[in-house]
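Colleague: Coordinates only, no sequence provided:
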């Protein structure tokens, strides 16, 4: 019975492997026009890029739209955004020169401008962050250390504070006083008045101690 089950499992794994290989091979044989353009771009092959624009013109608007949509999604990091918007802008500009229609380029430019504005709004001043970290550490009497101080693209702030284990006394878990946790929140709200949402959490040796929300 065990041998039959093992043979069945091996057969399933073999089928999955063949399926993945077939999918990968198909992707290599039929890359999208966007991928072909990126390959040419990375090789600095201007002739190949121009030829793609000239011979497969109608395929590019959808490719550019897909690049922009992904770049503006939470999945894309800053460097990835900049790279893809750079490629999308180049494609859109060349497409405009080929067709005389610059609307695609203007759309890419407008979306990238929106991303940059949003990025600027969620960029924290290092000096302000440093000052806030010092104030929070002082509030904790030297037993608190800020491990994370991050504002995401949605404008949500996350502050994580590590609490010295010994601050709770021998054999006791450290305790975060209600008054001090509220003071920490007030310090951050005063230093970052534009931040309207977030949370501050305290932990010690991987054990969560307290969380307060910024609202």
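Modeller: That came through, no problem. Quantities reported herein were computed from a predicted structural model and do not represent experimental measurements.

Colleague: Going by C-alpha atoms from here, please, whenever you check contacts or count neighbours.
Modeller: OK.

Colleague: Tell me how far residue 148 lies from residue 132.
Modeller: Look at residue 148 and residue 132: by Cα to Cα, to the nearest Å, they are 12 Å apart.

Colleague: what ranges do the strands span in the protein?
Modeller: Counting by DSSP state E, the segments of the chain that form strands are 144-151, 156-163, 197-204, 207-214.

Colleague: Comparing those, which comes out most buried?
Modeller: Neighbour counts (mean count of other Cα atoms under 10 Å) averaged over each of those peak at strand 156-163, with a mean of 21.

Colleague: what's it packed up against?
Modeller: Contact analysis of strand 156-163 by 3 or more Cα pairs under 8 Å, 6 or more residues apart in numbering; DSSP states H and E lists strand 144-151, strand 197-204 as its packing neighbours.

Colleague: Go ahead and confirm residue 204 touches residue 160.
Modeller: No. Counting by Cα atoms under 8 Å, residue 204 does not reach residue 160; the two are 10.7 Å apart.

Colleague: So what's the residue count around residue 116?
Modeller: 14 (other Cα atoms under 10 Å).

Colleague: What segments of the protein are helices?
Modeller: 2-29, 33-42, 46-55, 60-71, 78-99, 103-121, 126-139, 178-191 (DSSP state H).

Colleague: Residue 197 is nearest to which of those helices?
Modeller: Closest approach to residue 197 among the helices of the chain (Cα to Cα): helix 178-191, 9.7 Å.

Colleague: Next one for the comparison:
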């Protein structure tokens, strides 16, 4: 029975080494293996979406800011970033917290029905979700009735743009990133928080 850890690529490499044997020394064998592995790691693989193993590793293990194949920057035109639904919605909630904070929370830690009633009709992500998915608007009473609102609230908390203290408050960091000229920095913060810190559990 073949080992589940012995892939077709590994078997092909072992067969290739067997055909080239004998090697004059263990050092020569190791050098040939290193050369062959370097070739494999830099060759595009269909199962990796056309990326090589080295490129896939850079994409998966980079920090998206200083190392790796991917960088998140806020260098787009401010008007383009202001139109991004999650950015617009985050600024909406941040402005609401800034004007009304501390915003009362229910015993379960949710926004009150009054806050939900004011915020829900203005959420661009929710409208876009309904439009693209052909979804009928949900009857809204509680925070959990608004598909994007709990996610948005937690992104602000994980990103330290909001904080809980006798309710929900806009943090000093959130206040600094709310003005229009800071939209690029806010976009980066939201993107990295959602994709690298936010946990759906």
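Modeller: Great, that's in hand. Just so it is clear, the model here is predicted, and its values are computed rather than measured.

Colleague: Got a TM-score for the pair?
Modeller: Once superposed, chain against chain, the TM-score is 0.29 (TM-score structural alignment, normalised by the length of structure 2); 93 aligned residues with a Cα RMSD of 5.2 Å.

Colleague: related to what we said a few turns ago, and the strands of structure 1 as JSON lines, adding distance to residue 33 of structure 1?
Modeller: Output for the strands of structure 1, formatted as JSON lines (distance: least, Cα to Cα, whole Å):
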{"stretch": "strand 144-151", "distance to residue 33 of structure 1": "36"}
{"stretch": "strand 156-163", "distance to residue 33 of structure 1": "37"}
{"stretch": "strand 197-204", "distance to residue 33 of structure 1": "41"}
{"stretch": "strand 207-214", "distance to residue 33 of structure 1": "46"}
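
Colleague: Tell me which of those lies nearest to residue 49 of structure 1.
Modeller: strand 144-151 (38.1 Å).

Colleague: ranges for the strands of structure 2?
Modeller: Per DSSP E, structure 2 carries strands over the ranges 162-164, 168-170.

Colleague: For the residue nearest to residue 157 of structure 2 when sequence neighbours are not counted, the count of nearby residues, please.
Modeller: Nearest non-adjacent residue to residue 157 of structure 2, counting by Cα to Cα, 6 or more residues apart in numbering: residue 163, 5.9 Å away. Neighbourhood size, residue 163 of structure 2 [other Cα under 10 Å]: 21.

Colleague: go on, residue 184 of structure 2?
Modeller: 20.

Colleague: Dump the helices and strands packed on strand 156-163 of structure 1 into CSV; add distance to residue 37 of structure 1 as well.
Modeller: Listed next are those as CSV, based on distance: least, Cα to Cα, whole Å:
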stretch, distance to residue 37 of structure 1
strand 144-151, 34
strand 197-204, 41
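
Colleague: Of all those, which one is nearest residue 29 of structure 1?
Modeller: When those are ranked by proximity to residue 29 of structure 1 (Cα to Cα), strand 144-151 comes first, at 41.8 Å.

Colleague: could you check the angle strand 197-204 makes with that closest one?
Modeller: Orientation of strand 144-151 of structure 1 against strand 197-204 (axes from the mean of the first three to the mean of the last three Cα atoms, to 10 degrees) gives an angle of 150 degrees.

Colleague: Can you name every helix or strand that strand 144-151 of structure 1 contacts?
Modeller: So strand 144-151 of structure 1, by 3+ Cα pairs under 8 Å, 6+ apart, packs with helix 126-139, strand 156-163.

Colleague: so which of these gets nearest residue 2 of structure 1?
Modeller: Short answer: strand 156-163, nearest of those by Cα to Cα, at 49.6 Å.

Colleague: Quick one: work out the angle between that closest one and helix 178-191.
Modeller: Using the same axes, to 10 degrees: strand 156-163 of structure 1 against helix 178-191 is 140 degrees.

Colleague: Quick one, which of the helices and strands packed on strand 144-151 of structure 1 gets closest to residue 179 of structure 1.
Modeller: When those are compared by Cα to Cα, helix 126-139 sits nearest residue 179 of structure 1, at 10.7 Å.

Colleague: Which neighbouring elements make contact with that closest one?
Modeller: strand 144-151, helix 178-191.

Colleague: contact partners of it?
Modeller: 143-146, 149, 180, 184, 187-188, 191 (Cα atoms under 8 Å, 6 or more residues apart in numbering).

Colleague: Ok, stretch 15-32 of structure 1 next?
Modeller: Contacts of stretch 15-32 of structure 1 (Cα under 8 Å, 6+ apart): none.

Colleague: can the helices and strands packed on helix 126-139 of structure 1 go into JSON lines with extra columns for distance to residue 41 of structure 1?
Modeller: Formatted as JSON lines, these follow (distance: least, Cα to Cα, whole Å):
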{"stretch": "strand 144-151", "distance to residue 41 of structure 1": "33"}
{"stretch": "helix 178-191", "distance to residue 41 of structure 1": "44"}
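
Colleague: of all those, which lies closest to residue 34 of structure 1?
Modeller: Across those, closest to residue 34 of structure 1 is strand 144-151 (Cα to Cα), at 32.3 Å.

Colleague: Run the chain-centre distance for the closest one.
Modeller: Per Cα atoms, centre = their mean, to the nearest Å, the displacement of strand 144-151 of structure 1 from the mean C-alpha position of its chain is 18 Å.
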